Each structure stands twice: as C-alpha cells, then as structure tokens.
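Participant: Sequence first, predicted model second:
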Amino acid sequence: MAEIRVLVVDDHPVVRQGLRTFLDLQDDITVVGEAHDSVSCLAEVAATDPDVVLLDLRMPGGDGVEALRGLSGERPRVLVITSFTDPSAVLPAVRAGAAGYVYKDVDPPALAAAIRAVHAGHVLLHPDVARLLSEGGPPPEATHLTAREREVLAEVARGRSNREIARALGLAEKTVKTHVSAILTKLGVQDRTQAALYAVRSGLD
C-alpha cells in the first residue's frame, strides 16, 4: 500500500497534535509536517512535498483560502477540515481548488477515508455545496469538448479516479488520462478539482 504523505495545517497546537497522533496510527498515512497559518503552510509544502494537505480555514496571519490560492497543480491535494457547518462558508475554499472538506467533528476513521479518497483523485463535494455552485450559472466555455470528453468530465465530477472512469466507460486508463489532460487544457483549468467545479456549474454532473 502506497504511503500518503500528509501536512497538517491548523493554528491550534492541540488540534495539530491530535490529528498527528491519530493519523500516524494509520499504516498508509504519514504526517510529514505541520503549519499554523497560510505562510508557514506554503513553506512546509515546499519543504516536505506532501500528497495531501489537511487545511483549516480560519487561521490568523492568512486564512486557508489564501493558502489554497498559493497552491496549484495536481499535487498536493487539499482537504479542508473546518468547524463551519454552513455550506456557503466553504464555497471560497472549493472555488480556490480544495478537493473536498470535512467537519472537525468527523469520526477519525471517516477522516482517514476522506484523505485516502482525495489522494486517489476523488472530489468530495457535499450536494448542498454543489447546488450553491450551480446557482452561479455555467461559466463561459473557451472550446467545445468532444462527446467523449464530456463523458469523462462528468465522471471526474462524480469524484471517480482515472481507473474507475476507465472501467465505467470501457476505456484504457491511459486513454482516460489523455482525455483528462485535454479537458484541462480546453477549459483552461489547472487540475481535476477545478474541472469538476466546471462540470457542476455547467450541469454536466
């Protein structure tokens, strides 16, 4: 089982220690660093090269959304962990590229499962968040996608990995990867999270 390298970002030392203590018990998850605000988050990402960033939203000296905007590309994947229960409160983070979010009262096994899911390429969007995103209307489309690319994009929006998409559509995994790259280029987005948001807002999901 491949090791998942996790960076824990929260301004409360007790929270960071609690998360580290639990996550280090997992055979496939290793906490490679900690940060207390957006500035130290970006520095730790550069220093530790994590696969997943477990990110608090409300922190002094720069919030989680600011940290998200400083990250780009396929890695690291960002899973927001928040005390906000209002779906609209996490919208800025999702729009900034978060692959999903969980609440701070999440059961520990569910948190580990969420980390594994975003690491595998899934997008964890609560239906209420997806609904709020769709209310903004579809964004302008720079280039038309082919029928097959639209099918692949719809699967991406459902949170499926390339392997799962390949199985669902009867394609080779390498072919799916090629389609995903073409979709990102045509839509002018940086990663599959942003592509999934496009699909939600366009009604392709």
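Facilitator: That came through fine.
Participant: all contacts plus neighbour counts: C-alpha atoms, from now on.
Facilitator: Will do.
Participant: where exactly do the helices run in the protein?
Facilitator: 13-23, 38-48, 64-69, 87-95, 108-119, 127-134, 147-157, 162-169, 173-187, 192-202 (DSSP state H).
Participant: Please name the spatially closest residue to Gly137 (chain neighbours excluded).
Facilitator: The shortest distance from Gly137 to any non-neighbouring residue, by Cα to Cα, 6 or more residues apart in numbering, is to Arg201 (5.8 Å).
Participant: Please name the residues that touch that neighbour.
Facilitator: Applying Cα atoms under 8 Å, 6 or more residues apart in numbering to Arg201 gives the contacts Ala130, Leu133, Ser134, Glu135, Gly136, Gly137, Pro138, Pro139.
Participant: from what I can see the first one touches Val200, true?
Facilitator: Yes: when contacts are counted by Cα atoms under 8 Å, Ala130 is listed as touching Val200 (6.4 Å).
Participant: the more surrounded of these two?
Facilitator: Taking neighbours as other Cα atoms under 10 Å, Ala130 and Val200 compare with Val200 leading, 25 against 17.
Participant: Tell me how far Asp107 lies from Gln194.
Facilitator: For Asp107, the distance to Gln194 (Cα to Cα, to the nearest Å) stands at 27 Å.
Participant: The two - which one has more neighbours?
Facilitator: Ranked by neighbour count (other Cα under 10 Å), Asp107 and Gln194 place Gln194 first, with 22 against 11.
Participant: if I pick Met1, what's in contact with it?
Facilitator: Met1 touches Asp28, counting by Cα under 8 Å, 6+ apart.
Participant: for Leu132, same thing?
Facilitator: With Cα under 8 Å, 6+ apart, Leu132 has these contacts: Ser88.
Participant: any idea how far Leu91 is from it?
Facilitator: 8 Å.
Participant: With Pro140 instead?
Facilitator: Separation of Pro140 from Leu91 (Cα to Cα) stands at 20 Å.
Participant: can you check Val39 too?
Facilitator: Taking Cα to Cα, one finds Val39 at 21 Å from Leu91.
Participant: With adjacent residues omitted, what lies nearest to Gly61?
Facilitator: Asp37 (6.1 Å).
Participant: And here is the other one:
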Amino acid sequence: MTAVRLLIADDHPIVVQGITRFAELEPTLEVIGAAASADALLALLETTTPDVISLDVQMPGMEGPRTVEAVAAAGAPVLLFTLHPIDLAIASLIHAGAAGYLPKSSSLERYVEAIHALHGGGRVLPPELEALLDAPAAKAPSELLTPREMQVFERLVMGETIKEAAFSLGLSVSTVYTYSDRIRTKLGVRTQPELVRYAASWDLDQR
C-alpha cells in the first residue's frame, strides 16, 4: 500500500513530533510537512501536494470557515484534529469544506484510521456532529438566503440601520423590514448582536 502523504497544521510541537515519530513506524503514513499557523499552512500548500491535511482549528491565524475554505481549495481532504468540542462552530467548518473531525483525545491508531478514511474519499463525522449539520447557524448564509436577502444581510451586519440599508439598496423601509425578518428567521437569530456574531463566524462583517 502506498503511504498517505500527510500535512500537519498544528502549533503544538508535541503533537507534530508525536505524529511524525508514529508515522516513521507506520508504513502507510508519511508526514511531508508541518505548519504552526494558518498563514504558514497556506504558504506550504503552494509548494506541496498532500493527500490529507490534519488541521488544528485553534492555531494562530485561523479565521474559521474562511480559512477552512482556503485550505480545502488545495484539493486534499481536511481532518479537523482538535481539542475544540463538537459544536456549531465545528459544524460550520464541515460546511466550509472539512471532511472529518477527530478529538485529540483519540488514539494514534484511530487517527491513522481517520486519515485513511479521508484519503479513500470518506468522511469522519461523529453522530452528534452529523446532528448539528442541519442547524441554520452551522450553514453559510449563501446556502440559506436569496441574493436580495444577502444584500440586506450584508448592509445590516456592516452596522446600517433599516432605513440606511433601504436607502443604500434603493428599497422601501417596509421592504427591508420584511427582508430583515426573513433573514433572522432563516438564520435562526433574533437580535442584531446575534446577527453580527453569525456574520463574524463566516468572516462576513468586514465586506
């Protein structure tokens, strides 16, 4: 069996060293590089072609779904290997392109199994994570909103009032109120702060 080429993105040297040493004794796994930050990972992906990427979601430079989308765009499946518990934030990273999740409390044998599963085109999703994937807050707004609703959404999370958004978009105030209500319902949020937090999780508050 050809060894799976693994790229590790983790800012904890003990994790990188542990996996690397284990891989030296595991003929089906080859560590071809490591990065300690999101920026270093993206730079490394310009010159390396891993079969699978192991990603710690809490390392420096991580920007949630935006980073995962950029990493997944390299073409290799992404395994979220992290201490972060299963929650909506992890679900949003699966929607952004990650193919699996494994807690760092897992054994190295289970880690290798997960790497091979992803390399074979599978996914590694615990049942409790699968259950979260349909939650509105775990999905990108573009999956839930119409193009016009997205326009209103973006104006609101930029801090514009209903009246200001109506003026910016050339719509009536009552129409924007209607869109605002639809947006909150579809995204599962009730207040403006919740709307802003949702946007921040998808890095949409800076558009």
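Facilitator: Great, that's in hand. Computed from a prediction, not measured in an experiment: that's the story for all the values here.
Participant: TM-score for this pair?
Facilitator: Overlay of the two chains. TM-score (TM-score structural alignment, normalised by the length of structure 1): 0.62; 140 aligned residues with a Cα RMSD of 2.2 Å.
Participant: Who has more neighbours out of Pro140 and Leu91 of structure 1?
Facilitator: Set side by side, Pro140 of structure 1 and Leu91 show more neighbours around Leu91, with 16 against 9, by other Cα under 10 Å.
Participant: isn't that one right up against Val129?
Facilitator: Yes: contact criterion Cα under 8 Å: Leu91 of structure 1 and Val129 qualify, at 6.9 Å.
Participant: Next one: the nearest residue to Val31 of structure 2 once chain neighbours are set aside from Val71 of structure 2, what distance?
Facilitator: Excluding the flanking residues, the one nearest Val31 of structure 2 by Cα to Cα, 6+ apart is Leu6, at 4.7 Å. Leu6 of structure 2 sits 14 Å away from Val71 of structure 2, going by Cα to Cα.
Participant: Identify the residue nearest the geometric centre of structure 1.
Facilitator: Ala99 (1.4 Å; Cα atoms, centre = their mean).
Participant: Kindly state which residue of structure 2 is aligned to that residue.
Facilitator: Alignment note (TM-score structural alignment): Ala99 of structure 1 maps to Ala99 of structure 2.
Participant: Asp181 of structure 2 - how many residues pack around it?
Facilitator: Neighbours around Asp181 of structure 2, by other Cα under 10 Å: 12.
Participant: which stretch of helix or strand covers it?
Facilitator: helix 173-187 (DSSP states H and E).
Participant: Could I get the buried residue list for that helix?
Facilitator: For helix 173-187 of structure 2, the neighbour count (16 or more other Cα atoms under 10 Å) marks Val176, Tyr177, Tyr179, Ser180, Ile183, Arg184, Leu187 as buried.
Participant: any idea which of the residues you listed is closest to Leu118 of structure 2?
Facilitator: Leu187 (30.0 Å; Cα to Cα).
Participant: If I follow the layout properly, the closest one ends up in contact with Glu143?
Facilitator: No: at 10.1 Å, Leu187 of structure 2 does not count as touching Glu143 under the criterion of Cα under 8 Å.
Participant: from the contacts of Arg201 of structure 1, which would you call buried?
Facilitator: Buried among those by 16+ other Cα under 10 Å: Ala130, Leu133, Ser134, Pro138.
Participant: Aligned to Thr48 of structure 2, what sits in structure 1?
Facilitator: Counting by TM-score structural alignment, the partner of Thr48 of structure 2 is Thr48.
Participant: Would you enumerate the residues in contact with its match?
Facilitator: Leu7, Val32, Gly33.
Participant: In strands, which of those fall?
Facilitator: Leu7, Val32, Gly33 (DSSP state E).
Participant: Next up, the contacts around the second one.
Facilitator: Same thing as Val32 of structure 1. With Cα under 8 Å, 6+ apart, Val32 of structure 1 has these contacts: Arg5, Val6, Leu7, Thr48, Pro50.
Participant: For stretch 179-195 of structure 1, measure first residue to last.
Facilitator: Using Cα to Cα, the two ends of stretch 179-195 of structure 1 sit 12 Å apart.
Participant: Which part of structure 2 matches that stretch?
Facilitator: So stretch 179-195 of structure 1 sits over no part of structure 2, by TM-score structural alignment.
Participant: Over in structure 1, tell me which residue corresponds to Tyr179 of structure 2.
Facilitator: So, by TM-score structural alignment, Tyr179 of structure 2 is left unmatched.
Participant: mind checking the end-to-end distance for stretch 79-88 of structure 1?
Facilitator: 16 Å.
Participant: follow-up on the earlier one: against which helices or strands is the helix holding Asp181 of structure 2 packed?
Facilitator: The helices and strands touching helix 173-187 of structure 2, judged by 3 or more Cα pairs under 8 Å, 6 or more residues apart in numbering; DSSP states H and E, are helix 141-144, helix 147-157, helix 162-169.
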